[in-house]
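K.L.:
Generate a structure from the sequence data that follows.
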Amino acid sequence: MKQLLPIADGPEVRRYALVLMRRHPGDLLLTVGLYAAAAVSGLFAPRLLGDLVGEVSKHGSKVTVDRIAIAIAAFLVVQALLIRYARLASAKFGEKMLAELREDFIEQTLALPLSTVEKAGSGDLLTRSSRDVDEMSEAVRYAVPATLVAIVTVLLTIGALALVSPIMALPWLVTVPLLYFGTRWYLKRATPGYLRENAAYAAINDNLAETVEGARTVEALRLADRRRDRLDDALKESWAAERYTLWLRSVWFPIVEFGYVLPVAATALGAGIFYVNDLVTLPQAVAGVLYIQQLINPLDELLSWLDRLQVGGVSLARLLGVAQVPADREATGKVPIGSDIEARDVRYSYGTRDVLHGIDLEVRPGERLAMVGPSGAGKSTLGRLLAGIHGPRTGSVDVGAVPLIELPLNELRGQVALVTQEHHVFLGTVSENVALARPDAGDDQINAALAAVDALDWVRALPDGLETKVGSGEHALSPAEAQQIALARLVLADPHTLVLDEATSLLDPRAARHLERSLAAVLEGRTVIAIAHRLHTAHDADRVAVVEDGLISELGSHHELVAADGAYAALWSSWHGGKNGG
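P.N.:
Below you'll find the model as predicted:
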């Protein structure tokens, strides 16, 4: 399955995990120390029980067990208290690591080049930001602390067993090859299996997102059966991936379970043989068997959480992979001289096929340029290059003699801004949504921006005016209102060049024309590049660029192009009902 966003390798995942832990050495040491103390407290009971059995074997019923019983109870109470505080410390430690991981992921995601996001689609990124984060959360909160505890407990228990009698540790070694080779077999296959599983989930999410977003198109073109078949294929792949990882667990878990029973039986048998041959005392034999029995629980925890760590490790690799997307621009520190936009020999491709073929275009400061042409001609792609969203495959797009892709993003958005027919209303107030372009803007500036796009009247009519909460689950805005909010952000951002890609497509023609004229009045002196199918935009522009098959076939004023009787004249005649003027 093709993976559009990269995935970090094993060494990178381990390095990042160590970095996270090293950020909080005190919390890590406290957690491990508390669990180690709890494990040590639990080691006294087997030794005391062994001594008790030895005393009884020597002195029969004359032995008083009160002292030993009280000591065992005291150590168990201490162990319970230590475990309680250890779990609290591990929970705090896990939450700190998880918070930093999420912050790192959000920072890396927001730094992704927009061109990469557009090419990758929403499915893979959505899966990483939802399912992978959830899986990683469980691993950090539970699997990492539980694994550390299990490792510490196993090591201390084996150490205690060796102190009781080194020879009693020998029977336990029979299970090591079984657990080692069985676990190695599983780990070798688990990571690719879980990567395939997560990629399948990404394909499902991508398919669902596309179908929901394009529901009207699916219905209009009767594509439901085709979309359903595509979803069925994605579900089949997901089913096959999950079945494979389930098969891995069905093989590994029985090996692990047998690995718990074998050392207990081997140690009990060995203890009897050693005792009969006077190699160990009875207390040593009893304590040794109890220590091996006590190993079952931490080993079970360790190996059980190892599977969850594999899932979490795969999710972490996918989250870290976002940071490996190469930047699509490199700031050089050059300062634009002027605000003229110039494209020279611009070519751009999606994959292997060029969609723009050597375009040359100069947009003068303060000019209103309209780009028209048939669907698929390359207008939107050219608009994105002129806005600095994409970098050209060959050639250059400059502002003030500086390539757009050499400007830092913050500076670029102060120079050139793009508004498309795609828009988003964030959860928050109307004021907060508009002020995204300038967080320090006051109410007067926000009101002026809303007035510029004919939105002030309906905003004031909302239940709480500017403070009305909108977005998911709050007051619903119509598509046209949401588009006006997006345009108000643009007015507030105040760039010297605007690229409007069907920015008024959701408004009716009369409202759109009024809005565009209002914008023109507000943005007087600024460069406006408008991409539209409604040719009244071209009629009002200073110049019109006709884009056909990835080339600018005509360039001139409305009247010049109508008089030339070429492609634009045909478009105008068709759109204007046969009238050749304006």
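
K.L.:
Going by C-alpha atoms from here, please, whenever you check contacts or count neighbours.
P.N.:
Noted.

K.L.:
Past the stretch of helix or strand residue 116 belongs to, which element shows up next along the chain?
P.N.:
Using DSSP states H and E, residue 116 sits in helix 114-120. Per DSSP H and E, the first helix or strand lying C-terminal to helix 114-120 is helix 122-127.

K.L.:
Go ahead and measure how far that next one is from the middle of the chain.
P.N.:
Chain-centre distance of helix 122-127: 7 Å, with Cα atoms, centre = their mean, to the nearest Å.

K.L.:
before we go on, could you also do this sequence so I can check it against the first one:
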Amino acid sequence: MHPLKKLFGYAGPYRRDIYLASLYSVLNKFFDVLPEVLIGVAVDIVVNGEKSFLAKQVLGGFGITDTWHQLLLLGLLNALIWGGESLFEYLYSLKWRNLAQNLQHDLRLDAYRHVQKLDMAYFENQRTGNLLSILNEDINQMERFLNGGANQIIQVVCSSIMVSAVFFALQPSIALVALLPVPLILIGAFWFQKRLAPRYLEVREAAGDVSARLNNNLLGLATIKAFATEQFEAEHIREASDTYRQANARAILVSSAITPVIRMAILAGFTTTLVYGGWLTLHGQLAVGAYSVLVFLTQRLLWPMTSLAEVADMYQRSMAAIDRAMGLLGTPIQISYEGRHFPADSVRGDIRFEQVNFAYGERPVLHGVDLTIPAGHTVAFVGATGSGKSTLIKLLLRFYQPQSGRVRLDGQPVDELNLQDLRRCIGYVAQDTFLTDGTVADNIAYGVSGASDAEIAAAARAAEATEFIEKLPLGFATRIGERGQKLSGGQRQRLALARAILKNPPVLILDEATSAVDNETEAAIQRSLDVVSRGRTTVVIAHRLSTIRHADRIYLMEDGRIAEAGTHEQLLALDGGYAALWRLQTGERIEPRQSIAEPS
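P.N.:
Below you'll find the predicted structure:
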């Protein structure tokens, strides 16, 4: 489907505004053409006086034949015409520009909301910078087209129709010759557009690549500085920018040729009217006033067509941008948000994985995982990187769907529950903590509307974050910068934990929450966990075994399967993979015992 059709379909609520804006553009062009007609009438009055066309055909019935009175009436008509032109220019400008702003606003919000609903698998093949380019620059390009380009296209079409009507009414023989370039100009413009379309799509893709590289480098600026690779990364940006420049150059090569071609066609039409019309006037076959009208109208019709080059350029840029934006909006949502609603306080927290298999693309990660986490228990998953620990959590949160098997919460398949309700009953603390560019209080209360200052402070105390918060310049009102960059890693983790505590969820998940913190912070987080895990199901993924030794049950994962399961003491007695990890981290010798815990 053509991008313009997609946009028109999307703009359903604004159809009335589109029609009104188009009507105002047409009426403005109608009044814009009339002054040229008045010039011809004025010339005819001055030359023929009381025998003018106006006196004989229009005003004679009213008894107005005096030359001066005709000119006065003409002056009044001129004022009314210019007033009408100015009025409708104001109205079409108001309508088109407001329409552009409203559509830009709605499309950006709808596209962003849609992106938030896409499953995590979609983002594995996307670059953040490219998505930013679509949500920002591409949608802005659409706004620029609606601001001016749509009106220009409508007015070129209208002026062609209106001027053609006047030409055929005054002198059909001139009309046929003078207007001959118009279809050639339009056909030429469309010919160029067809060749511009793929080039501008290439330009938009290259712009997305530049944005992606810039975004990636700005996020990793500390690493770039630490490794002294500023010149290396600058070269990467230069390559991306050069690709964008070359893509633009290929488009410019075609778009720049439009204006000269159109000018040659215009020259032919204007010269024909000037010479042939003059010859007819000299031989008495065309009135002087009519000749003046035709000359002025030819210029009014043909010379604005030179702007077709600019319009065609803007149009193709916009169509490529709209196609990308509408394509993003049309990306299918693989994981439905619909399902049975339920209140968070009704959740007990019983979790079951039933013969779950999962793969990232062609790479299998989980193989027939079958386990039960009783409500109110604290369980931990340990194992090497890539063993499938975090994937289990992502399936519970429905970031992904298993290829086979089911995940249940309180006996209900999670894929049958309302997705928002499911995630509201789970507190999630990730290894890579997301913090907003707000205050400390804003970040603790994130996702919990209406939280009081007392509740925020209590959550901070439970996460043992109060001590460092009170040392900040404005305490809880201190802004922490983008992604919390003004805080240390441990401080960010404590805020993330406080946020989960304030949410007070029936299920609490910590995914490598202590992997990048110092021993003191780890101990503080552990003390907090001992308190907040009481009475709720707590799932901990950890590399540091010291943080999960008191869990009710520990699962060792290897190659997507549960290799061992039991308490800390049982797994040490088993003297298997878990015991080997414990020795590696602590240096302790473990005496093997006879009691063995069976994997569940």
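
K.L.:
For the helix holding residue 116 of structure 1, give me the average deviation versus structure 2.
P.N.:
Helix 114-120 of structure 1, aligned to structure 2 and superposed, deviates on average by 3.3 Å (mean Cα distance after the TM-score superposition for structure 1).

K.L.:
Could I get the buried residue list for that helix?
P.N.:
By 16 or more other Cα atoms under 10 Å, the buried positions in helix 114-120 of structure 1 come out as residue 116.

K.L.:
Helix, strand, or coil at the corresponding residue of structure 2 for residue 423 of structure 1?
P.N.:
Correspondence of residue 423 of structure 1 to structure 2, assessed by TM-score structural alignment: residue 433. Under DSSP: H, G, I helix; E, B strand; the rest coil, residue 433 of structure 2 falls in the coil class.

K.L.:
pretty sure residue 433 of structure 2 is touching residue 493, no?
P.N.:
Yes. Assessed by Cα atoms under 8 Å, residue 433 of structure 2 is found in contact with residue 493 at 6.5 Å.

K.L.:
Next one: residue 256 of structure 1 from residue 175 of structure 1, what distance?
P.N.:
9 Å (Cα to Cα, to the nearest Å).

K.L.:
no wait, residue 312 of structure 1
P.N.:
27 Å.

K.L.:
of those two, who's got more company?
P.N.:
residue 312 (24 against 18; other Cα atoms under 10 Å).

K.L.:
corresponding residue for the more buried one in structure 2?
P.N.:
Using TM-score structural alignment, residue 312 of structure 1 sits opposite residue 318 in structure 2.

K.L.:
Need the nearest residue in space to residue 316 of structure 1, chain neighbours excluded.
P.N.:
Closest residue to residue 316 of structure 1 apart from its sequence neighbours, by Cα to Cα, 6 or more residues apart in numbering: residue 136 at 6.3 Å.

K.L.:
And the host helix or strand of the one you found, what does it pack against?
P.N.:
Here residue 136 of structure 1 is covered by helix 133-138, with elements defined by DSSP H and E. Applying 3 or more Cα pairs under 8 Å, 6 or more residues apart in numbering; DSSP states H and E, we find helix 133-138 of structure 1 packed against helix 282-321.

K.L.:
Residue 517 of structure 2 - that's part of a strand, no?
P.N.:
No. Residue 517 of structure 2 sits outside any strand when classified using three-state DSSP, being coil.

K.L.:
before we move on, back to that, who's more crowded, residue 433 and residue 493 of structure 2?
P.N.:
residue 493 (28 against 17).

K.L.:
can you pull the contacts of the closest residue to residue 85 of structure 1 other than its chain neighbours?
P.N.:
Nearest in space to residue 85 of structure 1, with sequence neighbours left out and distances taken as Cα to Cα, 6+ apart, is residue 34 at 7.3 Å. The contact partners of residue 34 of structure 1, taken as Cα atoms under 8 Å, 6 or more residues apart in numbering, are 82, 83, 85, 86.

K.L.:
check which helix or strand covers residue 34 of structure 1.
P.N.:
helix 25-59.

K.L.:
With residue 557 of structure 2 instead?
P.N.:
strand 553-558.

K.L.:
Downstream of that strand, the next helix or strand is which one?
P.N.:
Following strand 553-558 of structure 2 in sequence, per DSSP H and E, is strand 561-566.

K.L.:
now the helix or strand following that next one: which residue numbers in structure 1?
P.N.:
Per DSSP H and E, the first helix or strand lying C-terminal to strand 561-566 of structure 2 is helix 568-574. Aligning helix 568-574 of structure 2 against structure 1 (TM-score structural alignment) gives residues 558-564.

K.L.:
quick one: buried residues of the matching stretch?
P.N.:
Applying 16+ other Cα under 10 Å to stretch 558-564 of structure 1 flags 558, 561, 562 as buried.

K.L.:
contacting residues around it?
P.N.:
Under the contact criterion Cα under 8 Å, 6+ apart, stretch 558-564 of structure 1 has outside partners 538-544, 554-555, 568-569, 572, 580-581.

K.L.:
The helix holding residue 136 of structure 1 aligns to what range in structure 2?
P.N.:
So helix 133-138 of structure 1 sits over residues 139-144 in structure 2, by TM-score structural alignment.

K.L.:
Now do the residue nearest to residue 316 of structure 1: how many residues are near it, please.
P.N.:
26.

K.L.:
Tell me how far it lies from residue 217 of structure 1.
P.N.:
36 Å.

K.L.:
likewise residue 211 of structure 1?
P.N.:
9 Å.

K.L.:
now residue 22 of structure 1
P.N.:
In terms of Cα to Cα, residue 22 of structure 1 sits 52 Å off from residue 217 of structure 1.

K.L.:
now for the helix holding residue 116 of structure 1, which elements pack on it?
P.N.:
Short answer (3+ Cα pairs under 8 Å, 6+ apart): helix 114-120 of structure 1 packs on no helix or strand.

K.L.:
Please report how far the residue in structure 2 that residue 16 of structure 1 lines up against lies from residue 133 of structure 2.
P.N.:
Aligned counterpart of residue 16 of structure 1 in structure 2: residue 7 (TM-score structural alignment). Taking Cα to Cα as the measure, residue 7 of structure 2 and residue 133 of structure 2 are separated by 18 Å.

K.L.:
Sounds good, over and out.
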